[in-house]
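S.K.: need a structure here:
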Amino acid sequence: MDRIWLKSYPAGVPADVDVNQYPSVVALFEESFAKYRNDKAYVFMDKAITFGDIDRLSRDFAAYLQGLGLKRGDRVAAMMPNVLQYPVTVAAIMRAGFIVVNVNPLYTPRELEHQLNDSGAKAIILLENFAATLQQVIKNTSIRHVILASVGDMLGFPKGAIANLVLRKVKKAVPSFSLPGAVRFNAALAAGKSKAFEKPSIKPDDVAVLQYTGGTTGVSKGAVLLHGTIIANLLASEAWTLPGLKRKPISGQLTFICALPLYHVFAFITCGLLAMRTGGVNVLIPNPRDIPATVKELAKYKFHVMPGVNTLFNALANNPDFAKVDFSQFRIANGGAMSVQEPVARKWLAITGCPIIEGYGLSETSSGIACNPTDSDAFTGTIGLPLPNVEIRLLDDDGNDVPHGQPGEIAIKGPQVMAGYWQRPDETDKVMTPDGFFKSGDVGVMDDKGFVTIVDRKKDMILVSGFNVYPNEVEAVAVQHPGVLEAAVVGVPDKNSGEAVMMFVVKKDQALTREELAAFCVKNLTGYKKPKYIEFRDDLPRTNVGKILRRELRDQAVKEMAVSR
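M.R.: Below you'll find the model as predicted:
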């Protein structure tokens, strides 16, 4: 397919960016540490750290990690929400020559055990709030070194001590745990100061990050993101962002609101690395579900860029105090991870004066590979145009290009695409075409200007507030309950989260209740994966070979929900 989208590019955006500007993410870090040394890099609970601080702290922590006896290429897990230790930790892991394994801190023990075992992580840095989860599974993993952070570690005295006291004793946010041999984060930094740091040679094709995703099935797999892969996505994202930043003069340091979790690839690139590249400061929001607290934080800053998901934009727009925030410098609101709804975009624009620019990406593509022009004021309802260096084809079930204007599976090629799934060549083969295109599982249509619209999903994945939920995984958990004979899981529309999880269950034990099964799911599944609806059935619809017809169940559920309204 010709790159017909190039004619729709904003002025100044190149068809391709030079992905060889940096040999590694570490080279980018070190350039920015020197270039912006005295500028703020991150702010958390009003405490700011500079680029120079991250340079010094991550060097000390890298030396400490190297002193543990880890080998080049070993995996080190980072299990933290948006706190100051996260950027220090990621920079340290990469500078030491190791591979970052991003871990959702809200994982249940079952989910955490799988990811640690699959990645083969030897060490983990985590916030103490989640240490009790690790305690339950650590003996079943290859973890040999545990570094425990606390929220107050980097806030200074007395603020840090007060924050830790409140979280531990008042809010009871740190469940009791026992992890013998664990080292405290600040102790590790102190120990690293006196250790020699050996700077490894890192090349573009070295692995930087394992970003876990369900891929096309329910088994969580690590998308292998190379240093060159991440740099390619970052530089394309920067080129795409510049027209939006230039349309009006900007005053002060470029300021990002980081309300999305940095362990998610969207924020990792669009907040963490883009701010690092441009000398911007990230205002960290640790819990964006606390809308009043988030609005209170936003009110402190004249910010320029805010990536988000539809549910966050909607919740903020419906908060009465949000309209009082100073939006005079607000230039770009990136919408991603789930579809942006037009009523939300319309209300957001009316309040902020800054349109939501919708984009599209996956863990397997190092975040965004398509986006609407950032200098646009119009809501298009599309995912926009392919970014620089990206090729998109729309394929039929046989792998052939569909006629222009017809729906087909979105297939993506470019330096942003992962090297494959970690140690799963069979799964990699399923999603890659012979000529190197990654098959997304999403069905789209491209118009004559190159804008792509998502129209369907080939796979059964459910998208809850921007997070992937795979029916296979939820079903596998449900059938472990002794009262469940079989289960089928589908996604149904939800005004708050885009989609919600609905489970259909055939009982083995007729005494089983919804409440009992729901409690079982809560114990074994992260919050966004747990079923919002549970319906008991005598049997489930099947094909002639016995496969459960999820689509039929979904269609029935959507129809019944429409009638009940």
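S.K.: C-alpha from now on. contacts and neighbour counts both.
M.R.: OK.
S.K.: Show me the contact partners of the helix or strand hosting Leu553.
M.R.: Per DSSP states H and E: Leu553 is located in helix 550-564. For helix 550-564, contacts defined as Cα atoms under 8 Å, 6 or more residues apart in numbering pick out Ala488, Val489, Val490, Gly491, Val492, Pro493, Pro541.
S.K.: Please generate a structure for the following sequence too, so the two can be compared:
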Amino acid sequence: HSFGGVVSSLAPLSIGVPLIILPRFQPAAFLATIQKHNIAVRVPWPSGFFIFVTEEGMAEYDLSSLRNILLGAAPVSTELILDTGEKLRKRGAKDLEITQAFRLTEITYVINILQVRSRIGSIGILLPNQEARLVDEDENDVNEGERGELWIRGDNIMKGYLHNEEATRNAITPDGWFKRGNIATRDSEDFYAIADRKKELIKRGKAFPPAELEALLISHPDVADSGVIDIFLSPKRQSSQEFTMRQSEIPSPSISFL
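M.R.: This next block holds a predicted model:
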């Protein structure tokens, strides 16, 4: 992985910043490591980010050293980012910033995350010398604010997958556009936001991303976390299954608010 190998590992070492690597992920060890080494920057995957909200023992640890949490790999709802940021700042991390990024080994970096800090939920704007399109299922460009599959083109795109011509053809169009099935939106100022992955869209009357329903579930004050998966009932029937994690010591939430 280009991000894990270069940005998370080599970049800190190249400027003399200590790098702490855990042999395996365990919530208590993760939080204790932040406290012990006064870690300032954390680059978790979304499930690792949820620990800040769901771990019951979080109050036992000093997390005030945190200054930046960089999210990627999957969409995280704006509500969860804001709620987590507020909780951590109240616990002493007053200068904390939480940003989202878009990264793939096949394309390296194409989004400027440094301009996202005032736009929670956005992954930023394109870096110089990059092109992007948002297209519908017929490969037509969508309008501003509408969801579409994100296509990227630039000199940073890989040549292809080694010894896998079919996968390369599916990922790169003849005119050089790279597509990986990421669904995104673009606003009037060309800021992008990732909605979900195309292969994870649930089609029931119309296609909608699981992240949209997850964000709605998390907006309920009694829900700490949620997950939505698609269920194939038959070749012509598809449904969804929702899972929620309750805030501690509260009764099961009602779904009437939906």
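S.K.: related to what we said a few turns ago, could you export the contacts of helix 550-564 of structure 1 to TSV, including columns for distance to Thr241 of structure 1, secondary structure and neighbour count?
M.R.: Listed next are the contacts of helix 550-564 of structure 1 as TSV, based on distance: Cα to Cα, whole Å; DSSP: H, G, I helix; E, B strand; the rest coil; neighbours: other Cα atoms under 10 Å:
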residue	distance to Thr241 of structure 1	secondary structure	neighbour count
Ala488	42	strand	23
Val489	38	strand	28
Val490	36	strand	27
Gly491	33	strand	29
Val492	33	strand	21
Pro493	31	strand	18
Pro541	47	coil	14
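S.K.: From the residues you listed, pick the one nearest Asp375 of structure 1.
M.R.: Nearest to Asp375 of structure 1 among the contacts of helix 550-564 of structure 1, counting by Cα to Cα, is Pro493 at 30.9 Å.
S.K.: any idea what sits nearest that closest one, other than its immediate chain neighbours?
M.R.: Glu499 (4.5 Å; Cα to Cα, 6 or more residues apart in numbering).
S.K.: Could you list the buried residues of the helix holding Leu553 of structure 1?
M.R.: Judged by neighbour count (16 or more other Cα atoms under 10 Å), helix 550-564 of structure 1 contains these buried residues: Arg550, Leu553, Arg554, Ala557.
S.K.: can you check stretch 358-377 of structure 1 too?
M.R.: 358-376.
S.K.: which stretches of the stretch 51-200 of structure 2 form helices?
M.R.: Along the stretch 51-200 of structure 2, the stretches classed as helices by DSSP state H, counting those that start in this stretch are 78-90, 165-171.
S.K.: residues making contact with the first one?
M.R.: Contacts with helix 78-90 of structure 2, where a contact means Cα under 8 Å, 6+ apart, come from 52-53, 63-64, 94-98, 120-121, 215, 218-219.
S.K.: So for that helix, what gets flagged as buried?
M.R.: Leu80, Ile81, Thr84, Gly85, Leu88, Arg89.
S.K.: Tell me which two in the contacts of helix 78-90 of structure 2 are the farthest apart.
M.R.: Ser64 and Ala215 (27.1 Å).
S.K.: which one is Gly436 of structure 1 nearest to, not counting chain neighbours?
M.R.: Lys413 is the one closest to Gly436 of structure 1 (Cα to Cα, 6+ apart), at 6.3 Å.
S.K.: swap in Leu31 of structure 2?
M.R.: In space, Leu31 of structure 2 is closest to Tyr61, 6.5 Å off (Cα to Cα, 6+ apart).
S.K.: right, and that neighbour touches Gln35 too?
M.R.: Yes: with contact defined as Cα atoms under 8 Å, Tyr61 of structure 2 reaches Gln35; the gap is 6.3 Å.
S.K.: Compare the two (neighbour count), which wins?
M.R.: Gln35 (18 against 15; other Cα atoms under 10 Å).
S.K.: Good, we can wrap up now.
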